[in-house]
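# Sequence plus the predicted model coming up.
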Amino acid sequence: MSTKSLILINPFSGRYSYEEKLFFWLRFGVLGCFVGHGFWGLVLKKGWVPFFKVFFIDEPIAYNFMPVIGTMDILIGLVVFFYPNRALLLWASFWTLFTAMLRPSASMGMSEFFERAGNYGIPILFLLLHGLPATAKQWFEKLKPLGSVSYMQASVIEWVSRLSLFSLLAGHGGLAVFMNHPTLIKNMTGVGLPMTGVNLHIFGLVEIALAFLVLLKPRIPGLLIFICLYKLGYELLFPIVGNPIDIFETIERMGDYVLPIILFEYYRSKYFNQSRQHTMVPKA
């Protein structure tokens, strides 16, 4: 099957190989994150102002920068989806780590950084799987689905996915347990689930427990599907409780839903069994 025909596929169809589905999910995760994030720059999100103040940029100047950043993000998301290359994946990895780190830098707490592991986990995984190039030209060559997955690449898929899921779940739980995060309280209370006091802490501790399950026992039947649906359901509370345009908050967190799918598909693939056999081979 030609690479051109793989731009838009049904990733749930049995017509496509594991490698082709993986290639789609990675591109789709970057697309959602960057388009969702970029939209807030275009509409001049007031919540971005504290991040500019970290660099002593005044509010009026910050609003001038926002549309530029938003446009850049959307373009990067689209190009990575249609013409993925290592140069843009390197930038995407840096940019998502940088923007996540701005939150604790703006005195919002480290939980905010860890909670955004879905944003930076996807481009990091994408780049690691295709490797650093030997020549400058290869930085800009269009990437294709992997022909096969080596033992090392299989380990990368599993552990980057597991650690990213652990981080985003534990980080979100930390927003409840350590920070009494107002957005979390607003979203849950808005659908009739009051999140204050003990309820808020129990909610956060359950998420942290889920994080440790993913880290230690990710193959519990149904766990990864539950996490995917749970994260999607929670992030849909943004437009349900707030305004319709808040759907871009949901879209921005695309990595949160893609990572459990990637890990679920990996455990169903031949590469997981091959990896297990590789570790069980006795040394001479």
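Yep, it's here. Computed from a prediction, not measured in an experiment: that's the story for all the values here. Numbering: from 1, shown residues only.
# From now on I want contacts and neighbour counts done on CA atoms only, so please keep to that.
Noted.
# Number of residues surrounding Trp91?
14 (other Cα atoms under 10 Å).
# quick one, helices of the stretch 151-284 of the chain?
151-177, 182-190, 197-216, 223-235, 237-241, 247-252, 254-268, 270-280 (DSSP state H, counting those that start in this stretch).
# residues of the longest one that come out buried?
Of the residues in helix 151-177, those with enough neighbours to count as buried (16 or more other Cα atoms under 10 Å) are 151, 153-158, 160-177.
# Which parts of stretch 224-243 count as buried, going by neighbours?
Leu224, Ile227, Cys228, Lys231, Leu232, Glu235, Leu236, Leu237, Phe238, Pro239.
# one more structure, for comparison:
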Amino acid sequence: MFGPRSIQSAVSATGSFVLNPSRGLTDLRRAIGRHANDCYATGKATRDGDLTGRTIVVTGASSGIGDAAARLLASRGAELVLVARGLDGLRQTCDDITAAGGTAHPRTADLADPADARRLAAEILEDFGTPDVLVNNAGRSIRRTTLDTVDRFHDYERTMAVNYFGPVALTLGLLPAMVDAGRGQIVNVVTWGVHAGSMPKFGAYHASKSALAAFGRSLDSECTGTGVCVTQVGFPLVRTPMIAPTESYDEAPALTSEQAGAWILRAVLDRPAQLYPRYASILHAVGDISPRAVGRIIGRLGI
């Protein structure tokens, strides 16, 4: 039978933190809040913190995680190519980076359109040469139960277009140049649920991010020895404008955009295979004991 002691057993196996068996779910939620910004990195290869001379492309850079990551990367000397659907917000980010002594170039593209993603890739190569890093950050989130989407197939089409096909098209457009140059990194922003295994009410979103993560893991293996690697960044909840309409998240543990941006910086500097929050590893361990319990736990925890 699955219960608090089983939770503790699974958590102990991760070497994370100790729960009171009589208050398993309560303590787990509190622990998640305390450790929301803690992450596990696998395949770590520490690098120098100076990014001077490196060109980094960041999609979804006009606000939230992308904006925060761009500012941090620029502060380390990187030249930024910042991408968003429109110039609103994007110009402000670029202007702020320039005012602080950095370099940032705005580019617009609708990454839900693979043809536009390929056009963007060609433009980047023409204008800036082979980038050192591509951060596939742009994304779309939809929170609905599957029963609430039976007449909304477009929810699945839209999330796959933005979260999977767009990043794949942009990656394919830049990858050959990276391999030829013998250097490069693809950073895919996915979600902690890819590692934990279940995200109730996020079926469309979870499926699209899982697809991107699977693509990235395969590509990382295929690129062994080429100088190119792929890093998966599985964020927990991040307090951005995208989650504002969901009132149930008002009190939920969440990263700030600045904390999330620091994860992106760490991914670029250390080039790990993946970055995930500690509690994703905990829930993954719980899932090994009782896969269906993970969904119930996540639902009750409100994360």
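Cool, the structure landed. From a predicted model like this one, the values you see are computed outputs, not experimental measurements.
# After superposition, what's the TM-score here?
Aligned and superposed, the two chains score 0.31 in TM-score terms (TM-score structural alignment, normalised by the length of the first structure); 160 aligned residues with a Cα RMSD of 6.7 Å.
# Identify the residue nearest Gly204 of the first structure in space, chain neighbours excluded?
Counting by Cα to Cα, 6 or more residues apart in numbering, Gly204 of the first structure lies nearest to Gly173, which is 3.9 Å off, once chain neighbours are set aside.
# so the one you found sits right up against Ile202, yeah?
No: counting by Cα atoms under 8 Å, Gly173 of the first structure stays clear of Ile202, with 9.3 Å between them.
# Tell me the one of the buried residues of stretch 224-243 of the first structure nearest Gly118 of the first structure?
The shortest approach to Gly118 of the first structure among these belongs to Lys231, at 10.8 Å (Cα to Cα).
# Please list all residues in contact with that closest one.
By Cα atoms under 8 Å, 6 or more residues apart in numbering, the contact set of Lys231 of the first structure is Asp256, Tyr257.
# any idea where the helices of the stretch 51-200 of the second structure begin and end?
Using DSSP H, counting those that start in this stretch, helices in the stretch 51-200 of the second structure cover 64-75, 90-99, 114-128, 153-160, 166-181, 193-196.
# Now render these as CSV, adding distance to Val268 of the second structure.
CSV is the format used below for the helices of the stretch 51-200 of the second structure (distance: least, Cα to Cα, whole Å):
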stretch, distance to Val268 of the second structure
helix 64-75, 9
helix 90-99, 18
helix 114-128, 19
helix 153-160, 25
helix 166-181, 15
helix 193-196, 20
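# To Ala41 of the second structure, which of those lies closest?
helix 193-196 (12.5 Å).
# and whichever helix or strand comes after the closest one, what other elements does it pack with?
The first helix or strand that comes after helix 193-196 of the second structure along the chain, using DSSP states H and E, is helix 203-222. Packed against helix 203-222 of the second structure by the contact rule (3 or more Cα pairs under 8 Å, 6 or more residues apart in numbering; DSSP states H and E) you find helix 153-160, strand 184-189, helix 193-196, strand 228-233.
# Adding mean neighbour count and distance to Ile282 of the second structure, write the ones you listed out as CSV.
Below are those laid out as CSV (neighbours: other Cα atoms under 10 Å; distance: least, Cα to Cα, whole Å):
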stretch, mean neighbour count, distance to Ile282 of the second structure
helix 153-160, 17, 27
strand 184-189, 25, 20
helix 193-196, 24, 8
strand 228-233, 26, 17
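# Compare the ones you listed and give me the one nearest Ala84 of the second structure.
Of those, the one closest to Ala84 of the second structure (Cα to Cα) turns out to be strand 184-189, at 15.3 Å.
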